[in-house]
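Asker: A predicted structure for the sequence below; I have some questions about it.
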Amino acid sequence: MRKAISSTDLLSKKYDLITWDGEWFDNFDAPEASGSWFISGNSGNGKTSFMLELAKALSPFGNVLFNSLEEGMSRTMQEAWKRHNVADCGRKIQLIKEKYEELRIRLKKRKSPRFIITDSWQYTGMTFEQYLSLKKEFPDKLFIWNSQMFGNKPIGQTAVRVQFDADLKIWVEGFKAFSKGRYIGKFYAEGLTIWEEGAQKYWSKTG
């Protein structure tokens, strides 16, 4: 049986945080730099754009792997990479297309990237047990999963379980990203704008 944690132990514990600022802090506060995040939202609302901007925002705090299982090195990914000036981050952000075992091998290497963004969860073919094992094996890394959707629900029961487990849940709609998880900034209701023109058009119609 493990020793119970006292109030003193809990309140004195230090955490490794993502200390970003601006809209990122306003919407997502200063989250831990490890664990699991879950991105959801319907197609055509700016999820790929958000993930690339997220990769750029995380890059000052550690190297980022963009695991593009859906698009890989397609022309659409190349165009998105250009549009968001991802190359400005140099080798801080790298593109891969790897499933569970390949990814594990890469992450075991010395000085492997700290942040892993995967598009999408459904393309990984992972079980929930493998998901938990990945978190346990690499406790100092942050895994970020994008999910395909059927309406407002992730496709597949395993994806639903991953969403429930995630520390930060991010909903992307109308070219804005909203915090729905445990980290909420003071302006979270307004959402982080991914594309100004697209967001204005979308929300002026729905408002």
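Answerer: Structure's in. What do you need?
Asker: only C-alpha atoms for contact and neighbour calcs from this point on.
Answerer: Will do.
Asker: Need the three-state assignment for the residue positioned nearest the centre of the chain.
Answerer: What sits nearest the mean C-alpha location of the chain, by CA atoms, centre = their mean, is Ile144, with 3.3 Å. Per DSSP: H, G, I helix; E, B strand; the rest coil, the local secondary structure of Ile144 is strand.
Asker: For it, give its distance to Lys169.
Answerer: When distance is defined by CA to CA, to the nearest Å, Ile144 is 10 Å away from Lys169.
Asker: One more: Ile117?
Answerer: Distance from Ile117 to Lys169, counting by CA to CA: 14 Å.
Asker: which residues in this structure form strands?
Answerer: Ranges of strands in the chain, per DSSP state E, are 35-40, 64-68, 93-96, 115-119, 142-146, 149-150, 153-154, 168-173, 176-179, 192-193.
Asker: Kindly check the end-to-end length of stretch 68-75 for me.
Answerer: 13 Å.
Asker: List the buried residues of it.
Answerer: If you call a residue buried by 16 or more other CA atoms under 10 Å, then stretch 68-75 has these buried ones: 68-70, 72.
Asker: Grab the nearest non-local neighbour of Glu32.
Answerer: Leaving aside its chain neighbours, Glu32 sits nearest to Leu17 (4.4 Å; criterion: CA to CA, 6 or more residues apart in numbering).
Asker: Tell me how many other residues crowd Pro154.
Answerer: 23 (other CA atoms under 10 Å).
Asker: OK, contacts around Tyr15?
Answerer: Glu32 (CA atoms under 8 Å, 6 or more residues apart in numbering).
Asker: That one and Lys136: what is the separation?
Answerer: In terms of CA to CA, Tyr15 sits 17 Å off from Lys136.
Asker: same thing with Tyr123?
Answerer: Taken as CA to CA, the span from Tyr123 to Lys136 is 21 Å.
Asker: Show me which of these two is the more surrounded one.
Answerer: More neighbours surround Tyr123 than the other of Tyr123 and Lys136, with 15 against 12 (other CA under 10 Å).
Asker: How many residues are close by Gln157?
Answerer: Gln157 has 11 nearby residues by other CA under 10 Å.
Asker: one step back: okay if I get the strands of the chain as TSV plus distance to Thr76?
Answerer: Shown next, in TSV, are the strands of the chain (distance: least, CA to CA, whole Å):
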stretch	distance to Thr76
strand 35-40	20
strand 64-68	11
strand 93-96	13
strand 115-119	14
strand 142-146	17
strand 149-150	20
strand 153-154	23
strand 168-173	20
strand 176-179	21
strand 192-193	22
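Asker: alright, now check it against this:
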Amino acid sequence: MSEIKVKKAKSITDLYKQNFKTFDFKGTFRESFGEPETNGCWLIWGESGNGKTDLSLQLAKYFSTFQKVHYNTLEERGRESFKIACRRNNMEACGSRFSFESEDFETMKARLSKKRSAKIVFIDSLQYLRITEKQYKELLSTFSDVLFIFISHAKGSQPKGSVADAIRYDADVKINIKNFVANIQSRFGGNEPFIIWEEGARNAELKLT
């Protein structure tokens, strides 16, 4: 049996010398999401009609000031509802830095393999992409320089399905949406609630009183 070569373990000094690529978020985005790394994965989940698409587009619009963004709109498939949501969030301001298409797992991989492909990818939704946990891990290992933001249906207060649950444990930023407010658990700081739509959040709060 050959001897296993063991590397010298890193010290705290080694760790502090490492430089990680991060987004220099400002204002309310920094207050809520911190200073996130430019790769890895996020998970957004919530019941239908609570603001998942609007938050995703608001994030996509902000991310487009840093990098190209691709939105895999499997669920709405670029229909009238998606068009309305894009207009509502003034997505034309992104110019050529925002693109969208409805495509399956293999087609999306082929797109991301192209030169100068987007480095920020929204997947709406995880349930419509129909991937396994193994395929999810394949995405992250194959495209290690990409930030994947998965949008998931919810079952009660939790993401729906075993794959979504696995991603929730893995995600660097976890975003649970209810009544047009995003409640955030970010490994990069921030963690203040993010208001998606003030009037909608205010009306929802009034209904509860």
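Answerer: Yep, that arrived. The shown structure was predicted, so the numbers you read here are calculated from the model rather than taken from an experiment.
Asker: any idea what the residue nearest to the centre of structure 1 aligns with in structure 2?
Answerer: Aligning on TM-score structural alignment places Ile144 of structure 1 opposite Ile149 in structure 2.
Asker: wait, what's in contact with that match?
Answerer: 41-44, 120-123.
Asker: which pair in the residues you listed spans the largest distance?
Answerer: Across those, no pair lies farther apart than Ile44 and Ile120, at 14.6 Å, counting by CA to CA.
Asker: which of those two has more neighbours?
Answerer: Neighbour comparison, Ile44 of structure 2 and Ile120: the larger count goes to Ile44, with 29 against 24 (by other CA under 10 Å).
Asker: Could you find the counterpart of that one in structure 1?
Answerer: Match for Ile44 of structure 2 (TM-score structural alignment): Ile39.
Asker: Isn't that match up against Ser147?
Answerer: Yes - judged on CA atoms under 8 Å, Ile39 of structure 1 makes contact with Ser147 at a distance of 6.2 Å.
Asker: what's the overlap in contacts for those two?
Answerer: By CA under 8 Å, 6+ apart, no residue touches both Ile39 of structure 1 and Ser147.
Asker: The match of Ile44 of structure 2 and Thr8 of structure 1, how far apart?
Answerer: Ile39 of structure 1 is 34 Å from Thr8 of structure 1, by CA to CA.
Asker: who's in contact with the residue mapped onto Arg104 of structure 1 from structure 2?
Answerer: When structure 2 is aligned by TM-score structural alignment, Arg104 of structure 1 is paired with Lys109. Taking CA under 8 Å, 6+ apart, we find Lys109 of structure 2 in contact with Leu139.
Asker: Tell me the spacing between Lys109 of structure 2 and Leu206 of structure 2.
Answerer: For Lys109 of structure 2 relative to Leu206 of structure 2 (CA to CA), the value is 45 Å.
Asker: same check, this time on Ser141 of structure 2
Answerer: According to CA to CA, Ser141 of structure 2 stands 45 Å off from Leu206 of structure 2.
Asker: next one: Ile175 of structure 2
Answerer: 23 Å.
Asker: which one of those two has more residues nearby?
Answerer: Each of Ile175 of structure 2 and Leu206 has its neighbours counted (other CA under 10 Å); Ile175 has more, 25 against 9.
Asker: quick one, what contacts that one?
Answerer: Contacts of Ile175 of structure 2 by CA under 8 Å, 6+ apart are 42-45, 182-185.
Asker: how about those in CSV, adding distance to Ser64 of structure 2?
Answerer: As requested, the contacts of Ile175 of structure 2 are exported to CSV (distance: CA to CA, whole Å):
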residue, distance to Ser64 of structure 2
Trp42, 16
Leu43, 18
Ile44, 18
Trp45, 22
Ala182, 20
Asn183, 22
Ile184, 21
Gln185, 22
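Asker: of these, buried ones?
Answerer: The buried subset of these (16+ other CA under 10 Å) comprises 42-45, 182-185.
Asker: which one is His93 of structure 2 nearest to, not counting chain neighbours?
Answerer: Heads up, residue 93 of structure 2 is Ala, not His. Ala93 of structure 2 sits nearest to Lys61 (CA to CA, 6+ apart), 7.8 Å away.
Asker: aligned partner of that neighbour in structure 1?
Answerer: Aligned partner of Lys61 of structure 2 by TM-score structural alignment: Lys56.
Asker: OK, contacts around Glu197 of structure 1?
Answerer: Glu197 of structure 1 neighbours (CA under 8 Å, 6+ apart): none.
Asker: Distance of the alignment partner in structure 2 of it relative to Ser56 of structure 2?
Answerer: In structure 2, the residue matched to Glu197 of structure 1 (TM-score structural alignment) is Glu199. Distance of Glu199 of structure 2 to Ser56 of structure 2, computed by CA to CA: 18 Å.
Asker: Ser144 of structure 2 too?
Answerer: The value you get for Ser144 of structure 2 to Ser56 of structure 2, if CA to CA is used, is 21 Å.
Asker: neighbour-wise, which of the two wins?
Answerer: Each of Ser144 of structure 2 and Ser56 has its neighbours counted (other CA under 10 Å); Ser56 has more, 20 against 14.
Asker: Show the contacting residues for the more buried one.
Answerer: Phe122 are the contacts of Ser56 of structure 2 under CA under 8 Å, 6+ apart.
Asker: The one 5 residues further on too?
Answerer: Taking CA under 8 Å, 6+ apart as the contact definition, Lys61 of structure 2 lies against 91, 93-94, 98.
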